[in-house]
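**Q** Mind folding the following:
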Amino acid sequence: MFTDLKDSLPFMQYTGVLTKMKTEIGDPIQYFLVFENDFIHINQLLDKKITIQFDHYQCLACGKDKKIFRQGYCYDDFYNQPQVGDWVMRPELSTAHLDVEDRDLDYEKRVQLQPHIVYLANSSNIKVGVTRKTQVPTRWIDQGAHEAIEVVEVPNRYLAGIAEVALKDHVGDKTNWRTMLKNEVVDEDLNAVKHKLKEFLPEEAQPYFIDNNTETELHFPVLAYPKKVKSLTLEKTPEYTGVLKGIKGQYLIFEDNTVFNVRNHEGYVVNFGIE
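**A** Below you'll find the model as predicted:
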């Protein structure tokens, strides 16, 4: 059993379904938790006591109270919604440029047939990734990268995917989230690394190499980084209270070294209390 927040919190309470935090570039980056009828400017909550209480599920597709399977979707919707087709995580599987449907060709054309960026980002180590051009620098912020640089800008997701696959043989494609959250990172010369990797790009992507650009530096609103990382999962701990000490990537960082991945809890309806 857990307490009724309406009785236990004398100040502010919000209720809504979690989705990934919205961000605005700045120094530091600005974070917002957006609910259906309200939003919270998370930066303003630093050094405040926060309670997160799990209430129920709400699938981001069907809206039903069904257990979330992945990425905010229930099991059925995860396997039929076009937003979570295999090509999302593996861009090289994109087929809209061939006029071939995966789940919804109209949707896939809208998303896949637009400029995409292959980039290098440094969050725990140098990694290669793909994002739509419109998602720069949002994608880097979500990954907790403190520096990033564009490598190529291509006209569709497929080209970005095959370029990423080629570069993964020479640089990582995963972030160590614990290292990122503890801020155990080393500055790298991403521009130099980018030029070293150019020769490994597939022939189709070579003409799209970006020769003259500079790193983007990102600064996160963190008062104190955790020394040891304890991950909060609402299914295991349906109510948690802690003092917020930082926001990095899509994580809330608390004084007791607890970290809460907001994006991993998309589709969870929560009571969010601020003392």
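**Q** From now on I want contacts and neighbour counts done on CA atoms only, so please keep to that.
**A** Noted.
**Q** how many neighbours does Gly213 have?
**A** Actually, residue 213 is Asn rather than Gly. Here the count is done by other C-alpha atoms under 10 Å, and Asn213 has 10 residues near it.
**Q** Can you tell me the element it falls in?
**A** Secondary structure from DSSP states H and E places Asn213 outside every helix and strand.
**Q** From Val193, how far out is it?
**A** 13 Å (C-alpha to C-alpha, to the nearest Å).
**Q** swap in Tyr268?
**A** Distance from Tyr268 to Val193, by C-alpha to C-alpha: 40 Å.
**Q** Val151 reaches Leu120, doesn't it?
**A** Yes. Between Val151 and Leu120 there is a contact under C-alpha atoms under 8 Å: 6.9 Å.
**Q** Can you name the residues that contact the residue nearest to Arg263 when sequence neighbours are not counted?
**A** Spatially, and ignoring its direct neighbours in sequence, Arg263 is nearest to Lys20 (4.6 Å; C-alpha to C-alpha, 6 or more residues apart in numbering). By C-alpha atoms under 8 Å, 6 or more residues apart in numbering, the contact set of Lys20 is Leu33, Gln250, Val262, Arg263, Glu266.
**Q** Can I get those in CSV including distance to Val84?
**A** What follows is the contacts of Lys20, written out as CSV (distance: C-alpha to C-alpha, whole Å):
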residue, distance to Val84
Leu33, 22
Gln250, 19
Val262, 18
Arg263, 14
Glu266, 14
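**Q** ok so, going back, which of Tyr268 and Val193 has more residues huddled nearby?
**A** More neighbours surround Tyr268 than the other of Tyr268 and Val193, with 28 against 14 (other C-alpha under 10 Å).
**Q** Just give the closest residue to that one, not the sequence neighbours.
**A** Tyr57 (4.7 Å).
**Q** what's the answer for Pro202, then?
**A** Closest to Pro202 by C-alpha to C-alpha, 6+ apart is Ala163, at 6.1 Å.
**Q** so how far is Ser94 from the one you found?
**A** 13 Å.
**Q** same deal with Asn37?
**A** 35 Å.
**Q** next one: Leu181
**A** For Leu181 relative to Ser94 (C-alpha to C-alpha), the value is 32 Å.
**Q** how many neighbours does the nearest residue to Pro82 once chain neighbours are set aside have?
**A** Nearest residue to Pro82 in three dimensions, chain neighbours excluded: Arg103, at 5.3 Å (C-alpha to C-alpha, 6+ apart). Residues contacting Arg103 under the criterion other C-alpha under 10 Å number 16.
**Q** which residues touch Arg103?
**A** Asn80, Gln81, Pro82, Gly85.
**Q** For the comparison step, fold the sequence that follows:
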Amino acid sequence: MQYEGVLNKMQTEFNNPIEYYLVFKNNFLNINQILDRTIQIEFVGYECLNCGEHKKIFRQGFCYDCFYKSAEVGDWIMRPELSTAHLGIEDRDLAYESKVQLQPHIVYLALSSDVKVGVTRKTQVPTRWIDQGASKAIEIVEVPNRYLAGITEVALKDTFTDKTNWRKMLQNEIATEDLFAIRESLLDKLPEEVKSYFDTTSNRLLDLNYPVLQYPTKIKSLNLEKTPSFEGKLKGVKGQYLIFEDGTVFNIRTYEGFVVNINIQ
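**A** Got it, this is the predicted structure:
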């Protein structure tokens, strides 16, 4: 079987285990169905996810020009406390920013390596947790906009990391912490304007199981620009990573906007 197309982050379906799909323009590939099979990945070129031009990808699937112009990659994406749509202030495109920022957001705790605090739109639950390779996750507060979520995350960064140790996550070295108990201890640490949302937020703990046949003991990352052709036996998927038998891991998210040819043997 052969597939060619532009890489986007894998689409997922919450199941036991999680279902993963690589979706291209004219077809799609169910990753779970090709576990334990040999896959060849060949780098063909670039295609910006924003303008569609065949220009070198700069970051997040965008070419250099689009990365610094598009509202989809403003600074408030990575730093939600910088959101200003609730004040009617534009960063790059107020209509887009209002659509994204002025909707319910979740501040959460996740176990993907250590205990991590993060922010996501409510519509992205549990997709965001799956993309991070979290084994467990729990909501702290649901707030009506991205700014409130952002200042909550900032308030908790002194207590928890906001980054995932991707090596630990892929080797399944997960901290054993009681997220429910930790959540119950956080009320006094929340910003005053957020505390009223604590009791109205769900405290359900979610467990996530990934389709992994073999976790790597030593990890090496596949760099498509340095190694434009790679072949290996697929042993698992976690987060947005493909895991191969020899310990090679391939982060699909890093290579969004890359055109590839995938051959399944």
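**Q** on that earlier part again, and the residue nearest to Pro82 of structure 1? What does it align with in structure 2?
**A** Using TM-score structural alignment, the partner of Arg103 of structure 1 in structure 2 is Arg92.
**Q** try Ile117 of structure 1
**A** By TM-score structural alignment, Ile117 of structure 1 lines up with Ile106.
**Q** Structure 2: which residue goes with the residue nearest to Arg263 of structure 1?
**A** Lys20 of structure 1 maps onto Lys9 in structure 2, by TM-score structural alignment.
**Q** That match: what secondary structure?
**A** coil (DSSP: H, G, I helix; E, B strand; the rest coil).
**Q** which residues in structure 1 does the helix or strand hosting Lys116 of structure 2 align to?
**A** Here Lys116 of structure 2, judged by DSSP H and E, is contained in strand 115-121. The alignment of strand 115-121 of structure 2 onto structure 1 (TM-score structural alignment) covers residues 126-132.
**Q** returning to what we had before: what's the spacing between the match of Arg103 of structure 1 and Val141 of structure 2?
**A** Applying C-alpha to C-alpha to Arg92 of structure 2 and Val141 of structure 2 gives a distance of 28 Å.
**Q** thinking again about what came up before, ok, and what's touching the strand holding Lys116 of structure 2?
**A** Contacts of strand 115-121 of structure 2 (C-alpha under 8 Å, 6+ apart): 80, 103-110, 128, 146, 149-150, 153, 156-157, 160-164, 175, 177.
**Q** And those, which of them are buried?
**A** 80, 104-110, 128, 146, 149-150, 153, 156, 160-162, 164 (16 or more other C-alpha atoms under 10 Å).
**Q** what about the aligned residue in structure 2 for Leu33 of structure 1, is that helix, strand or coil?
**A** With TM-score structural alignment defining the correspondence, Leu33 of structure 1 maps onto Leu22 in structure 2. Using three-state DSSP, the structure places Leu22 of structure 2 in strand.
**Q** The stretch 151-275 of structure 1: helices as residue ranges?
**A** In the stretch 151-275 of structure 1, the helices defined using DSSP state H, counting those that start in this stretch lie at 157-167, 177-182, 190-197.
**Q** could I get the ones you listed as JSON lines with distance to Phe69 of structure 1?
**A** Output for the helices of the stretch 151-275 of structure 1, formatted as JSON lines (distance: least, C-alpha to C-alpha, whole Å):
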{"stretch": "helix 157-167", "distance to Phe69 of structure 1": "26"}
{"stretch": "helix 177-182", "distance to Phe69 of structure 1": "21"}
{"stretch": "helix 190-197", "distance to Phe69 of structure 1": "36"}
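**Q** how about Leu235 of structure 2, what's its partner in structure 1?
**A** You called it Leu, but residue 235 of structure 2 is Lys. Match for Lys235 of structure 2 (TM-score structural alignment): Lys245.
**Q** wait, doesn't its match sit right on Val222?
**A** Yes. Lys245 of structure 1 is within contact range of Val222, at 6.0 Å (criterion: C-alpha under 8 Å).
**Q** The two: which is more packed in?
**A** Lys245 (24 against 18).
**Q** chain center to stretch 57-77 of structure 2: distance?
**A** Centroid separation between stretch 57-77 of structure 2 and its chain, computed with C-alpha atoms, centre = their mean, to the nearest Å, is 16 Å.
**Q** residues in structure 1 aligned with it?
**A** The aligned range for stretch 57-77 of structure 2 is 68-88, by TM-score structural alignment.
**Q** Over to stretch 149-168 of structure 2?
**A** Counting by TM-score structural alignment, stretch 149-168 of structure 2 corresponds to residues 160-179.
**Q** Count the neighbours of the counterpart of Val194 of structure 2 in structure 1 for me.
**A** Under the alignment (TM-score structural alignment), Val194 of structure 2 maps onto Ala205 of structure 1. The tally of other residues near Ala205 of structure 1 (other C-alpha under 10 Å) stands at 18.
**Q** Ala205 of structure 1 and Glu199 of structure 1: what is the separation?
**A** From Ala205 of structure 1 to Glu199 of structure 1 the distance is 11 Å (C-alpha to C-alpha).
**Q** With Gly161 of structure 1 instead?
**A** 17 Å.
**Q** same thing with Phe39 of structure 1?
**A** From Phe39 of structure 1 to Glu199 of structure 1 the distance is 46 Å (C-alpha to C-alpha).
**Q** can you check Val118 of structure 1 too?
**A** Counting by C-alpha to C-alpha - Val118 of structure 1 and Glu199 of structure 1 are separated by 15 Å.
**Q** Also Lys66 of structure 1?
**A** From Lys66 of structure 1 over to Glu199 of structure 1 (counting by C-alpha to C-alpha), the distance is 48 Å.
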